[in-house]
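A.B. asks: Everything below, folded, please.
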Amino acid sequence: MNSQSRSLADYVTAARRRRVPAIVAAVSVLVIAVAAAIFWPPTYRSTGIILIEQQEVPVDLVRSMVSSYADQRIQMISQRVMTSDNLMRIIDRYQLYPDKRRTEPREALLNRMRDDIRFSMISADVVDPRSGRPVKATIAFSVSYDSGNPTLAAKVANEITTLYLNENLESRRQTADDTATFLTAEGDRLSKQIDELDGRLAAFKEQNVNNLPELSQLNMQMMNRAEEELRETETRIRSLDQQIVYLDAQLAQLTPAAQIYTETGQRILSPSDRLKTLKSEYARASAIYAPTHPDILRMQREIDGLEREVGRVDTANDLARQLSDAQSQLASAREKYAPDHPEVKQLERMVASLESVMRTAPLTSEAVRADADNPAYIQVSAQREASSNERRALEKKTAALRAKIAEYEQRLSESPEIAREYSAIARELENAQLKYREVRQKQMEATLSRNLETERKGERFTLIEPPMAAEEPVSPYRTAILLMGMVLSLGAAVGIVLLLEALDTSIRSRRDIEALVAVPPLAVLPWIETPAERTGKTRVRRLSLAGAATSFVVAVVMIHFLYRPLDVLWAVAWRRFFG
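C.D. replies: Down below sits the predicted model:
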C-alpha cells in the first residue's frame, strides 16, 4: 500500500485497531522507567568548600617564599593527596567497596576511588591591583565524595579535606624551610669564598707591595724626583771635576814646602822642584844628544837619586807645555826649512822624545805630602781632597739614584699587569661581597617567611563549609527518569503501531483495493461484527484496563515502600504547588 495516500483518519483508525499492542508497549516501557526510578540505588555526595585566604601581614612588609599561583599549587597538592598510599589507606580505614575488594585488583579500586572524588575550582571576578584590569581569580575550591551511604560519604569527604589542609600547611612550611636552609648554606659558602679572596688579595698586596695600582702615581712622582736629583748630582759632579782640575792646576804651581831663598835673593829649589826641572831638561836634552852623552848620563843619575828621595812626581803638565812648544816650533821650522833640515830633524826628535816620556809619566798629581809646610799648598790640597771626597760620595749617590730609577721604571712597567691581576681579584671579591649581602638579605626574608608560615599568618586554606551527610541524593534524578519513561512509552506505542501497520498486508478499505488493482469497486459492504468478535473485544478491553490498573497500583506501592511514603510525597507536592 502507498503510505503517502493515507490521511489522518487512517492513522486514527490504525491506532484504534492496534491499541492493544500499543498499550502493552507503552505500559511496559513505563513500568521499566518506574522500576528504574525506584530501584536505582541513590548516590549521596558530601562536599567541603575550602577558602583560599590571603596572608594577614602585608606583602610589602613580609614576602612569602611560596611564589606559585593558587591554581598551580592546588593542582600540585591534589597530585600529592591522590597518591595510591593515601587512597588505599582511606579505603582500608572505611572499608570502601567491600563487594569489589574480593574480585577486583588494587588498581581498579583506586580508579573507582578517583572517579568518586570530585574536585572543582571556584573563581570570581576581581580587579588586579597591579594592572587595574578585571581578571578571574581562584578564591576557593570544593572537594566532594560520592557514595551510596551519606554518612560514609561525609566521613570520606572529611578525610580528603583534611588531607588537603594538612598537605597545604606541610608544603608551605617545607618550602619556607628549604628556602631558608638553602640560603643559609649559600651564605656560608659565599662567606668562605670571601675569606679566601681576602687572603688572596692580602698575599697579592704583600707580594707586590710597591707595585700596587694605587701606588702608580706615587712611583711616577718618586721616579721624577729621583731623575731630577740625579740631574742635580751629575751637574754637581761636573762642577767638582772642574774645581778639581782648577785645584790641580794650582797645586802644580805650588810646592809642598815653603820657598827658601839665599842671601843674594836667589830661590833654592826643593828636591821635587829640582826633579821636575831635571825631567824637563832631560826630555829636551834627549832630543838633542845621544843616550850616551855625558850630560844625558849625568841628568839620568841625578833624576834617579831625586826619585829615590822624594818619589815619583807629576810632570805631566810641564811635559805637556814643553810638547806643545816643541810642536809649535816644529810646525814653524817645517814652513821655513826642508824636511831634511837639521833643525827640523832635531825638533822631530824632541817631539818624539817628549811624547815617549809623557806616556811613561804618572798621570796623577802627587799626593799631599805629610811634611808639607807651605800654607797655600796645604789649603789648596785640602780643598782638592774635600772636592774629591765629595765627588766620590756623589758618584755613589748617582749609582744609587740610577738603581732607584731603574727600580721605579721596572715597577711602572710591571704595574699594568699587576693592576690587571689586582683588579680581577678585587672585582671578584666585590662581586662575592655583593652576592653575599644579597643572599643574607634574602635569608632574612626567608626566615621571616618561615616564621610567617609557622604562625599561619601567610596564605592559608580555611574550611568554610565542612562535608556533611547529604539528605538528598545527587543521583539518580528520578523525576527526569519518570518523565523520560513517559516520553519513551508514548514513542513505543506510536512505534509499535507504525511497525505493525507497515508489516500488515491486509486489505481493509476501498482505498486499499483501488491502490492494489487500480480499478474502483462497484459497491462497498459494511463491516458486520459477530457476537464472538464483540465478546473478544470486550474481554481485551477489560484485560487492558485491569493490566493498567494493576501496573498503576504496583507502581504506587513500590514508590511508597521503596522510595518515599505517599503521605510525605503528598505533603511535599502540596507545599511545592500550593504552599
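A.B. asks: From now on I want contacts and neighbour counts done on CA atoms only, so please keep to that.
C.D. replies: Noted.
A.B. asks: so how far is Val24 from the nearest residue to Arg460 once chain neighbours are set aside?
C.D. replies: Counting by C-alpha to C-alpha, 6 or more residues apart in numbering, Arg460 lies nearest to Glu53, which is 5.5 Å off, once chain neighbours are set aside. Remark: distance between Glu53 and Val24 (C-alpha to C-alpha, to the nearest Å) = 61 Å.
A.B. asks: More neighbours: which of the two?
C.D. replies: Val24 (18 against 14; other C-alpha atoms under 10 Å).
A.B. asks: now the helix or strand containing that one, how far from the chain's geometric center?
C.D. replies: Val24 is part of helix 19-39 when elements are defined by DSSP states H and E. Computed by C-alpha atoms, centre = their mean, to the nearest Å, the chain-centroid distance of helix 19-39 equals 75 Å.
A.B. asks: repeat for stretch 107-114
C.D. replies: Distance, centroid of stretch 107-114 to centroid of chain: 45 Å (C-alpha atoms, centre = their mean).
A.B. asks: list the buried ones in that stretch?
C.D. replies: By neighbour count with 16 or more other C-alpha atoms under 10 Å, stretch 107-114 contains the buried residues Leu109, Leu110, Met113.
A.B. asks: And for stretch 431-445?
C.D. replies: So for stretch 431-445, counting by 16+ other C-alpha under 10 Å, buried means Ala432, Gln433, Lys435, Tyr436, Val439, Arg440, Lys442, Gln443, Glu445.
A.B. asks: Nearest to Arg508 among the residues you listed?
C.D. replies: Distance to Arg508 across the buried residues of stretch 431-445 (C-alpha to C-alpha) is lowest for Glu445, with 96.8 Å.
A.B. asks: which ones are touching that closest one?
C.D. replies: Val62, Arg63 (C-alpha atoms under 8 Å, 6 or more residues apart in numbering).
A.B. asks: how near is it to Arg189?
C.D. replies: 19 Å.
A.B. asks: Who are the packing partners of the biggest strand by length in the chain?
C.D. replies: In the chain, taking DSSP state E as the definition, the longest strand is strand 134-147. Strand 134-147 sits against strand 44-53, helix 106-116, strand 117-127, helix 150-207, with contacts defined as 3 or more C-alpha pairs under 8 Å, 6 or more residues apart in numbering; DSSP states H and E.
A.B. asks: Please generate a structure for the following sequence too, so the two can be compared:
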Amino acid sequence: MQEEGPDSRAGLAQAAAIWDRRKWLALVLFAAPCAAFLSLVSTLPNLYSSTATVLVEQQQIPEGYVKSSVTGEADARLHMIREKILNRSHLKELIERFNLYPDLRKRADEESVVERMRKDITLELKELQRQVFGRDGTFGFKVSYRGRDPETVARVANTLAGEYVEENVKMRTRQASDTTLLLKKQLDEIKARHDEQERRIAQFQQRHMGELPDQIHVNLSTLSRLNQDLALNSEHQMRLIERRERLSKQLFDITAGGAGAAPHPESLAYQLEKLRTELTALRTRASHKHPDVQRLQGEIAAIEKALAEMAADAKLDPAQAAALLASPDDIRQALRESDRDLKNLKVEEQRLRQELIAYQRRVERSPQHAQEFQQLERDFKMTRDLYLSLLQRYEDALLAESMERARHDAEMRIIDPAMPSASPAAPNRTRLYLIGLALSLAIAAGGVMLAEYRDRSFHDVDELRAFTKVPILVRIPLIETKAERRKKAVWAGLRAAVSLVSLAAIVGAFQYLGAENEQLVWMLSEKPAPSAPR
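C.D. replies: So this is what the prediction gives:
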C-alpha cells in the first residue's frame, strides 16, 4: 500500500491536469450527444400493443367413430389463414375502417402503408398441450397489433383474432364440402364403370350361355346323361326291332296261304282263332247272354289259359306270350304301335345326338371363353371393391361435413380478447436515458483520450525531463499581454456561442427526427419489433 500511494497520487494528479487542459472539450463532447439523445428520446411517440389469445382444439370425437375429412395440421392452416388476412386488399380495408396511419398515408404511397401494417401484426404460436399419439392436442396462438392509440389497437387486435376464427370455420367447411364433392364425383364415375362392366358381363353370359367356365361341370354331367339316354334309346330300338320281327313272323305264319304256312288244325292257336271267328259271327246275331256266346267265351278262356301255361312252361317273355294269344288284327295293331314307337325312338335319338353335339361344342368352347370371362370378372370385382370403398369414404365425408357444420367455432375460439394497454409498449425512456448518458460519457472520454494522444507538446517540466536527459536550467512561464488575453477571451466566447448554437441545432434536429417516428421507437426498444413467422 505504501508503494502504491505515490503512483495513485501521480495518476490523480495527471488526470486532474488532463481535465484542466481538456475540460471544455470534454464538456462539449458530453453535452452534444447527451442533448441529442435526450431530445430524441423525449420526442419519440408512445406505441401501444394489444394481444388476443385464441385457443385451438383438435377433434374430440375419436376417429374410429367419425373420421374428419379436413386434412392438414392446424399450424399449416393458420399459415394459410394468415396469408389471406395479410393480403393487400384486406389490410387496405382494415386501414380505412379504423383510420390507421393517418400521417403516414399523407406522405407515403398505399403500398408502403400496407407493408407498415403488415409489420405491425404478429402471430405467435403457443403450444398448450400435445397428446402422446399422433395428432396434436390443444394449443393456442396470439394475435398482436401495435399502434399509437390503445383503444384502436385493441379493436384491431380483436378484429384480427375474430377473422382468424371466421376464416378457420370457412376453410374447414369448404374443405369438407370439397372433399365430399370430389368423392361424390369419383363415386359417380366408379358407379358408371361398375354398371358398364356388369352390363358387359351380363351380355357375355347371355351370348355364351352354357359355355361359361363355371358351367363346364353341368355340361359334362349333361353329356354323360345324354350318352346314357342315347344308349338306352338304342337298346329300346333293338328290342322294338326284335319284337317287330317276331310279330311279323307270327302274322306271316297265321295269314300265309302256302304249304306249312297255316297253323295245324289241331293246334291250340288254330282252335283259338277259329273260336274267336265264330264268337265274332255269333255276336252279330245274339247278345252276350246267349248260351252259345257264353259257351264260346268259356272255351276261348280255357284255350288262352292253356296257352298261357304253355308260355310259362316255355319261359317266353310277356310280348311273346301276348303274341301267342293275339289275333291277326291284334298283331297288326301291335306292329303299327311298334312302328310308331320305333319312329319316336328314332326322333328321340336324333334329338339326343343333336343335344350331344351341342353340349360337346360347349365343353370345347369353355376354355376359350374362360380367360375372357375371368378378365371381365376380375375387373368387375376390382371396380366393385373400389366402389364399396369410395362409398364408405363418401358416407364418412358426409358425416364429417355435417359435423363440421355443427361445430362452427368449437375448434377455434377467442379465450382472452385484447384489452387497451394502460402503459406504452415502447419506448422505454428510462433505459434509453441511461444508455444516452453512458454513450455521452464514453464519447467525451474517448475524445479527450484521442486529443491527448495526438497532442505531442510538453505540458510540464516533468514530461520534458522524462523525454530527454539534457539538464533543464530554467523554466520561463507564459507571458500574455492584455491584448492577447482579450483576444483569447473573445475566441473563447465565440467558441461558446458556436457550441451553444450547434447544441441547439442538434437538439432541434433530433427532436424532428424523433417526432412521429414509430419505426425508430421499435429500433431503440429493448425488444426488437417482432416479425410474423414465415
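A.B. asks: returning to that earlier point: as TSV, the helices and strands packed on strand 134-147 of the first structure with distance to Glu428 of the first structure would be great.
C.D. replies: Listed next are those as TSV, based on distance: least, C-alpha to C-alpha, whole Å:
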stretch	distance to Glu428 of the first structure
strand 44-53	45
helix 106-116	56
strand 117-127	46
helix 150-207	8
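A.B. asks: ranking these by burial, who's on top?
C.D. replies: Most buried of these, by mean neighbour count (mean count of other C-alpha atoms under 10 Å): strand 44-53, with a mean of 22.
A.B. asks: Need the buried residues of stretch 107-114 of the first structure in TSV (columns: distance to Ala35 of the first structure).
C.D. replies: Output for those, formatted as TSV (distance: C-alpha to C-alpha, whole Å):
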residue	distance to Ala35 of the first structure
Leu109	29
Leu110	31
Met113	28
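A.B. asks: Let me know the closest of the residues you listed to Arg102 of the first structure.
C.D. replies: Of those, the one sitting nearest to Arg102 of the first structure (C-alpha to C-alpha) turns out to be Leu109, at 10.5 Å.
A.B. asks: The second structure: which residue goes with the closest one?
C.D. replies: Aligned counterpart of Leu109 of the first structure in the second structure: Val113 (TM-score structural alignment).
A.B. asks: likewise Ala493 of the first structure?
C.D. replies: So Ala493 of the first structure corresponds to Ala444, using TM-score structural alignment.
A.B. asks: got the contact list for its match?
C.D. replies: Leu25, Ala26, Leu27, Val28, Leu29, Phe30.
A.B. asks: residue ranges for the helices of the stretch 201-350 of the first structure, please.
C.D. replies: 216-252, 271-286, 294-310, 316-336, 342-360 (DSSP state H, counting those that start in this stretch).
A.B. asks: Of the ones you listed, give the one that comes closest to Glu206 of the first structure.
C.D. replies: That would be helix 216-252 among the helices of the stretch 201-350 of the first structure, by C-alpha to C-alpha, at 15.9 Å.
A.B. asks: before we move on, the earlier item: which among the helices and strands packed on strand 134-147 of the first structure is found nearest to Arg321 of the first structure?
C.D. replies: So among these, helix 150-207 is nearest, using C-alpha to C-alpha, at 62.4 Å.
A.B. asks: How far off centre is that closest one?
C.D. replies: 18 Å.
A.B. asks: Let me know the helix or strand that Lys404 of the first structure is in.
C.D. replies: helix 375-454.
A.B. asks: State the next helix or strand along the chain beyond that helix.
C.D. replies: Taking DSSP H and E, what comes next after helix 375-454 of the first structure is strand 460-465.
A.B. asks: Taking the centroid of the first structure, which residue is nearest it?
C.D. replies: Taking C-alpha atoms, centre = their mean, the centroid of the first structure lies closest to Lys435, which sits 10.0 Å from it.
A.B. asks: Which residue, neighbours along the chain excluded, lies closest to the aligned partner of that residue in the second structure?
C.D. replies: Taking TM-score structural alignment for the superposition, Lys435 of the first structure sits opposite Leu386 in the second structure. In this structure, Leu386 of the second structure finds its nearest non-sequential neighbour in Ile190, 7.6 Å apart by C-alpha to C-alpha, 6+ apart.
A.B. asks: picking that back up, list just the nearest of the buried residues of stretch 107-114 of the first structure to Arg236 of the first structure.
C.D. replies: When these are compared against Arg236 of the first structure (criterion: C-alpha to C-alpha), the nearest one is Leu110, at 107.8 Å.
A.B. asks: How about the contacts made by the closest one?
C.D. replies: Counted by C-alpha under 8 Å, 6+ apart, Leu110 of the first structure has contacts Ser84, Leu87, Met88.
A.B. asks: And the buried ones among these, selectable in ChimeraX?
C.D. replies: A single ChimeraX command selects the buried members of the contacts of Leu110 of the first structure (16+ other C-alpha under 10 Å):
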select :87,88
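A.B. asks: will you turn the contacts of Leu110 of the first structure into a markdown table that also has secondary structure and distance to Arg118 of the first structure?
C.D. replies: Shown next, in a markdown table, are the contacts of Leu110 of the first structure (DSSP: H, G, I helix; E, B strand; the rest coil; distance: C-alpha to C-alpha, whole Å):
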| residue | secondary structure | distance to Arg118 of the first structure |
| --- | --- | --- |
| Ser84 | helix | 17 |
| Leu87 | helix | 14 |
| Met88 | helix | 17 |
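A.B. asks: okay, the contacts of Leu110 of the first structure in CSV with distance to Arg321 of the first structure next?
C.D. replies: Below are those laid out as CSV (distance: C-alpha to C-alpha, whole Å):
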residue, distance to Arg321 of the first structure
Ser84, 127
Leu87, 130
Met88, 132
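A.B. asks: among the contacts of Leu110 of the first structure, which recur in the second structure?
C.D. replies: Of those, the ones still in contact in the second structure (both residues aligned by TM-score structural alignment, their matches' C-alpha atoms under 8 Å) are Ser84, Leu87, Met88.
A.B. asks: OK, contacts around the closest residue to Ser191 of the first structure other than its chain neighbours?
C.D. replies: Excluding the flanking residues, the one nearest Ser191 of the first structure by C-alpha to C-alpha, 6+ apart is Tyr436, at 7.0 Å. By C-alpha under 8 Å, 6+ apart, the contact list for Tyr436 of the first structure reads Gly187, Leu190, Ser191.
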